[in-house]
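Novice: This is the structure alone, sequence omitted:
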C-alpha cells in the first residue's frame, strides 16, 4: 500500500463528530470536552478541531480561544493548539463580523482544509462549530455548509435544557433535514444549576415530535464517566 492509500485508509477509519447547537451558549464545548475525555480514557486517539473562534484573548504573544483550549486539554493535548483552531478573532460576535472588526476575513478554504492534519492521527475526530448549525462561519458560509464539505461526518445537536428548548431543538432538526443533514442525536445540557419546571420533561416532549433521538442529558457538574452510557453509542 502506497502513502496515499495508507492516508486514505486512516481517513476512513476515523469517526468524525460535528458538535453543533440550537444556539450559542448551550453547552457545546462542555459536551465536546466530556466526549473527548471519555474517548481518550477509553483508549482512543482523539483529535479536536475548532475551525474558527471569536471572543478570543491574548496571553503573552499568543491568541487564546478558550473553547479550543478546553477541547485540546480534554483530548490530551494532541498536536498543537494552533492546529486545533487556526483562525482566531477578538470581538465577541460571529466570526465574519469579528474578522471585519480587524479588517480581515475568515478564510473559507482554511475552514475546510484545516482538518486535514488530523485525518491520519485520530480514531475519533471531534469538530466543534461556532454558534448554531445555521450560524455563519465566514461570509456566505454557515456551519451547515461546513458540515456538508467535511462529510462523511455525524452531527450531534446540543440543546440547553431549559424552557424554550423544545421549539429550538425541533426547528434545528427540521431545518437540518431540509438541506440533507440528519443529526445522529440530541444531547440536552443543563447549562445552569438553577433548573426550571421544563427540564424533567423536555426529553420526552421532544421525542413526541422528532425521530432524532435524545441520546442523553448532561448535568451541570457532569464528568466523563457519567456520559459513558450514551457516548459509547456514538462509535
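Specialist: Looks like it came in fine. Since the structure is predicted, the reported quantities are computational estimates derived from the model, not experimental observations.
Novice: rest of the way, CA atoms for contacts and neighbours
Specialist: Fine.
Novice: buried stuff in the host helix or strand of residue 5?
Specialist: If you go by DSSP states H and E, residue 5 is part of helix 3-13. By neighbour count with 16 or more other C-alpha atoms under 10 Å, helix 3-13 contains the buried residues residue 11.
Novice: now what about it, what contacts it?
Specialist: Residues from elsewhere that reach helix 3-13, judged by C-alpha atoms under 8 Å, 6 or more residues apart in numbering: 119-121, 123.
Novice: Strands of the chain, residue ranges please.
Specialist: 15-21, 46-49, 52-53, 57-59, 62-64, 87-88, 124-132, 136-138, 141-142, 154-160, 185-189, 214-218 (DSSP state E).
Novice: report the angle between the axes of the first one and strand 185-189?
Specialist: Same thing as strand 15-21. Between strand 15-21 and strand 185-189, the angle comes out at 50 degrees (axes from the mean of the first three to the mean of the last three C-alpha atoms, to 10 degrees).
Novice: what do you get for the last one?
Specialist: Taking the same axes, to 10 degrees, strand 214-218 and strand 185-189 form an angle of 20 degrees between their directions.
Novice: another structure for you, compare them:
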C-alpha cells in the first residue's frame, strides 16, 4: 500500500488550487493523518526578512500537521509573477525535476500524506522540456483536477482532463470551486460536467467559505485519495 498522497492540478491559474489543496488537507487530517502540503515551484514570491515567500505556499505550510519548514513546502521560489519558466529564465535558474522529487520523498518520510499543488494549469512549462504535469508523473501521484466555476470552465475542464489522461497520469476525479459567485447557470454547468467529465465529481467548494469549514464538502475527495493508496 502506498501513502495517501495526491497532486492537485487546475484548469487554469487563479481558479483556487491552493484553496482546494488546503481544504483537502483538513479533510485528510480528519482521518487522523499527519499531512503536509507542497508547492514544488512557485512564481510571484515576495522578498521578506526570512527569504522569499509565496502566499499560496504559506497557506499550505500553515495547514500542515505538524507545520513543516517553508523550504520543504516550496523549494523553488521565484520572484516574478509570470509563468515559471520565464521567472526561472530571468534568474538563471534551471528547475531540476529530480531535486524536487527528492524533496517530495523527504516529506513522505515524515508525513503520512502529502498534498502536492501544481503551478498554473497542467500544460504550464517549467523549462524548455519540462511541463508542470511532469511533477505528478515523476512523483507517481494520482491527480485531482480543480475546476474553477466561471465562464469557460467546460472547455477548460474537458481539455485538462483529456491532457492529464493522455499523459498517462491517473485522474481520480474533479472538484468544482465556485470562484465566481455571479456565474450564470452555475448549477447547469456543474451538471454538464458531471455528465461529460471522464471521472466523478468529488465535491464542490462554495464561494467564501474557509478551508477548515469547507472540508466537509470534499470528504469524497479525501476518501478517494485514501482508497487510491490502498489499491
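Specialist: On my side now, so go ahead. Just so you know, these numbers come straight off a predicted model, no measurement behind them.
Novice: Kindly provide the TM-score of these chains.
Specialist: In this superposition the chains share a TM-score of 0.89, using TM-score structural alignment, normalised by the length of structure 2; 222 aligned residues with a C-alpha RMSD of 1.7 Å.
Novice: follow-up on the earlier one: which one among the contacts of helix 3-13 of structure 1 gets closest to residue 137 of structure 1?
Specialist: Ranked by distance to residue 137 of structure 1 (C-alpha to C-alpha), the contacts of helix 3-13 of structure 1 are led by residue 119 at 21.5 Å.
Novice: counterpart of the closest one in structure 2?
Specialist: Here residue 119 of structure 1 is matched to residue 108 in structure 2, going by TM-score structural alignment.
Novice: Compute the distance between that match and residue 15 of structure 2, please.
Specialist: 27 Å (C-alpha to C-alpha, to the nearest Å).
Novice: more neighbours, these two?
Specialist: For residue 108 of structure 2 versus residue 15, neighbours defined as other C-alpha atoms under 10 Å are more numerous around residue 15 (23 against 17).
Novice: Show me what that one lines up with in structure 1.
Specialist: So residue 15 of structure 2 corresponds to residue 26, using TM-score structural alignment.
Novice: OK, contacts around its match?
Specialist: 158-160, 189, 191.
Novice: what's the counterpart of residue 55 of structure 1 in structure 2?
Specialist: Aligned partner of residue 55 of structure 1 by TM-score structural alignment: residue 44.
Novice: these two touch, right, its match and residue 81?
Specialist: Yes - with contacts counted by C-alpha atoms under 8 Å, residue 44 of structure 2 reaches residue 81, the gap being 3.6 Å.
Novice: Compare the two (neighbour count), which wins?
Specialist: With neighbours defined as other C-alpha under 10 Å, residue 44 of structure 2 and residue 81 compare such that residue 44 has more, 19 against 13.
Novice: What count of nearby residues applies to the nearest residue to residue 222 of structure 2 once chain neighbours are set aside?
Specialist: In this structure, residue 222 of structure 2 finds its nearest non-sequential neighbour in residue 28, 5.5 Å apart by C-alpha to C-alpha, 6 or more residues apart in numbering. When neighbours are defined as other C-alpha under 10 Å, residue 28 of structure 2 has 27 of them.
Novice: how far away is residue 104 of structure 1 from residue 5 of structure 1?
Specialist: 37 Å.
Novice: still on that earlier bit, residues contacting the match of residue 55 of structure 1?
Specialist: 54, 77-82.
Novice: For the buried ones among those, write the corresponding PyMOL selection.
Specialist: Typed into PyMOL, the line below selects the buried ones among the contacts of residue 44 of structure 2, using 16+ other C-alpha under 10 Å:
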select buried, resi 54+77+78+79+80
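Novice: Please produce CSV containing the contacts of residue 44 of structure 2, extended by distance to residue 182 of structure 2.
Specialist: Shown next, in CSV, are those (distance: C-alpha to C-alpha, whole Å):
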residue, distance to residue 182 of structure 2
54, 28
77, 34
78, 33
79, 33
80, 31
81, 27
82, 28
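Novice: could you list every residue that touches residue 131 of structure 1?
Specialist: 20-25, 94.
Novice: Relative to residue 14 of structure 1, which of the residues you listed is nearest.
Specialist: residue 20 (18.9 Å).
Novice: What residues does the closest one make contact with?
Specialist: 28, 128-133, 155-158.
Novice: let's see 7 Å
Specialist: Listed by C-alpha atoms under 7 Å, 6 or more residues apart in numbering, the contact set of residue 20 of structure 1 reads 28, 128-129, 132-133, 155-158.
Novice: just to revisit the earlier point, separation between the match of residue 15 of structure 2 and residue 18 of structure 1?
Specialist: 15 Å.
Novice: cool, residue 45 of structure 1 as well?
Specialist: Using C-alpha to C-alpha, we find residue 45 of structure 1 at a distance of 17 Å from residue 18 of structure 1.
Novice: neighbour count winner among these two?
Specialist: residue 18 (26 against 18).
Novice: Give me the distance between the more buried one and residue 205 of structure 1.
Specialist: According to C-alpha to C-alpha, residue 18 of structure 1 stands 24 Å off from residue 205 of structure 1.
Novice: same deal with residue 12 of structure 1?
Specialist: Distance of residue 12 of structure 1 to residue 205 of structure 1, given as C-alpha to C-alpha: 36 Å.
Novice: returning to what we had before: map the residue nearest to residue 222 of structure 2 onto structure 1.
Specialist: That one, residue 28 of structure 2, aligns with residue 39 by TM-score structural alignment.
Novice: Could you give the number of residues near residue 32 of structure 1?
Specialist: 26.
Novice: and what of the one 4 residues further on?
Specialist: In terms of burial, residue 36 of structure 1 registers 28 neighbours under the definition other C-alpha under 10 Å.
Novice: okay, now the closest residue to it other than its chain neighbours: neighbour count?
Specialist: Distance criterion C-alpha to C-alpha, 6+ apart; nearest residue to residue 36 of structure 1, sequence neighbours excluded, is residue 75 at 5.0 Å. Neighbours of residue 75 of structure 1 under the rule other C-alpha under 10 Å: 26.
Novice: which residues touch residue 75 of structure 1?
Specialist: By C-alpha under 7 Å, 6+ apart, residue 75 of structure 1 lies in contact with 36-37, 40, 46-47.
Novice: Could you rerun that using 8 Å?
Specialist: Counting by C-alpha under 8 Å, 6+ apart, residue 75 of structure 1 touches 33, 36-37, 40, 46-48.
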